[in-house]
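Trainee: One predicted model, sequence on top.
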Amino acid sequence: MATEAFEEIVEDFEFLEDWEDRYRYVIEQGKDMDALDDALKVPATKVDGCASQVWLHATIEGGVLTFDGESDAMIVNGLIAVLRKLYNGLSLAEVLAVDARGELERLGLNEHLSSQRSNGLRAMIERVRLIASGG
């Protein structure tokens, strides 16, 4: 149950056979995001469990989740962009129903991220799920 935007990433990854190209693609996704306003980089939006600095700021309007984020690491910015494409625009119930691990496995990210990056990615997913569950 992925968004159309996420399906586009999956399709793009199918054309990029070399992992280095995929890595660059993820970084480019992050570079295409707008910077998070410094006023939103506060302890409440900081994600614990990430090796780098990560902030996620979510809004819920009409039961639909959207979030922005930023990191001080280029690859993590890219991972935030991928997660935004996975979740943004979904209802809260849909966010909670997404098998993020399964969807991200379609990209092969788990095999190519360091354990610290994988832990950080899990922490970001958990933060999005916590927000969607009202926590």
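Mentor: Great, that's in hand. Remember, it's a predicted structure, so these values are computed and weren't measured experimentally.
Trainee: make it CA atoms for all contacts and neighbour counts henceforth
Mentor: OK.
Trainee: got the contact list for residue 70?
Mentor: Shown in contact with residue 70 (CA atoms under 8 Å, 6 or more residues apart in numbering): 35, 36, 54, 55, 56, 77, 80.
Trainee: swap the cut-off to 6 Å and go again
Mentor: 36, 54, 55, 77 (CA atoms under 6 Å, 6 or more residues apart in numbering).
Trainee: and residue 69, that one's in a strand?
Mentor: Yes. Counting by DSSP: H, G, I helix; E, B strand; the rest coil, residue 69 falls inside a strand.
Trainee: before we move on, back to that, type out the PyMOL command that picks the buried ones from the contacts of residue 70.
Mentor: A single PyMOL command selects the buried members of these (16 or more other CA atoms under 10 Å):
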select buried, resi 54+55+77
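Trainee: Find the centremost residue of the chain, please.
Mentor: residue 83 (2.3 Å; CA atoms, centre = their mean).
Trainee: all helices of the chain, in order?
Mentor: Along the chain, counting by DSSP state H, helices occupy 4-15, 19-31, 74-87, 92-97, 100-105, 109-112, 115-132.
Trainee: which of those helices sits most buried?
Mentor: The highest average neighbour count among these, using mean count of other CA atoms under 10 Å, belongs to helix 74-87 at a mean of 23.
Trainee: dropping in the other structure now:
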Amino acid sequence: MSLPDEALSVLESFRNLAGWEQRARLLMQWGERLPPLSDAERTEANRVHGCESQVWLTGRLHDGQWQFAASSDARLIRGLVALLLVRVNGLSADELQQVDLPDWFNQLGLSRQLSPSRSNGLNAVLQRMRELTRS
């Protein structure tokens, strides 16, 4: 499955970085770029369960393509979620089912920094996205 253009560009940015410090800095910058969710969107109904940090997620279908928005109270998680959104925004529900989360973060050179709890949290976010596409 081919990557959305923005995901390809992110991938190139991360591949050109030398070490973890540079990747961490870029990860934080991506988190800061996430548009904040409104108070009306930061509700219990939009909270992703299975994350140690607070994560809220909304999604809408536009011309057969899904667009998600998310926020988190944790900086690192916000960055990881931002990179997940880059990977999945604009996909159809079928394409979303095929997203390989470990592979995406491995390609970005971030998989070693994903603790089991962060990995589980990101999987919970992806699962919630898939649930939204079915509702």
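Mentor: The structure has been received and is ready for your questions. No experiment lies behind these values; they were computed from the predicted model shown.
Trainee: what's the TM-score here?
Mentor: The TM-score (TM-score structural alignment, normalised by the length of the first structure) is 0.92; 134 aligned residues with a CA RMSD of 1.3 Å.
Trainee: on that earlier part again, can you tell me how far the residue nearest to the centre of the first structure is from residue 6 of the first structure?
Mentor: 8 Å (CA to CA, to the nearest Å).
Trainee: And residue 124 of the first structure, how close does it get to residue 115 of the first structure?
Mentor: According to CA to CA, residue 124 of the first structure and residue 115 of the first structure sit 14 Å apart.
Trainee: any idea how far the equivalent of residue 14 of the first structure over in the second structure lies from residue 51 of the second structure?
Mentor: Counting by TM-score structural alignment, residue 14 of the first structure lines up with residue 15 in the second structure. As judged by CA to CA, residue 15 of the second structure and residue 51 of the second structure stand 27 Å apart.
Trainee: Also residue 32 of the second structure?
Mentor: Distance of residue 32 of the second structure to residue 51 of the second structure, computed by CA to CA: 19 Å.
Trainee: for residue 34 of the second structure, same thing?
Mentor: In this view, residue 34 of the second structure and residue 51 of the second structure are 18 Å apart by CA to CA.
Trainee: still on that earlier bit, can I get the helices of the first structure in JSON lines including distance to residue 66 of the first structure?
Mentor: What follows is the helices of the first structure, written out as JSON lines (distance: least, CA to CA, whole Å):
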{"stretch": "helix 4-15", "distance to residue 66 of the first structure": "13"}
{"stretch": "helix 19-31", "distance to residue 66 of the first structure": "16"}
{"stretch": "helix 74-87", "distance to residue 66 of the first structure": "7"}
{"stretch": "helix 92-97", "distance to residue 66 of the first structure": "10"}
{"stretch": "helix 100-105", "distance to residue 66 of the first structure": "16"}
{"stretch": "helix 109-112", "distance to residue 66 of the first structure": "23"}
{"stretch": "helix 115-132", "distance to residue 66 of the first structure": "10"}
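Trainee: quick one, which of those helices is nearest to residue 63 of the first structure?
Mentor: helix 92-97 (6.0 Å; CA to CA).
Trainee: That closest one vs the second structure, average offset?
Mentor: Average distance, helix 92-97 of the first structure versus aligned residues of the second structure after superposition (mean CA distance after the TM-score superposition for the first structure): 1.6 Å.
Trainee: what's the offset of that helix from the middle of its chain?
Mentor: Distance of helix 92-97 of the first structure from its chain centroid, counting by CA atoms, centre = their mean, to the nearest Å, is 15 Å.
Trainee: list the helices and strands that helix packs on?
Mentor: If you count contacts as 3 or more CA pairs under 6 Å, 6 or more residues apart in numbering; DSSP states H and E, helix 92-97 of the first structure packs onto no helix or strand.
Trainee: now with 10 Å?
Mentor: On a contact count with 3 or more CA pairs under 10 Å, 6 or more residues apart in numbering; DSSP states H and E, helix 92-97 of the first structure meets strand 64-71, helix 74-87, helix 115-132.
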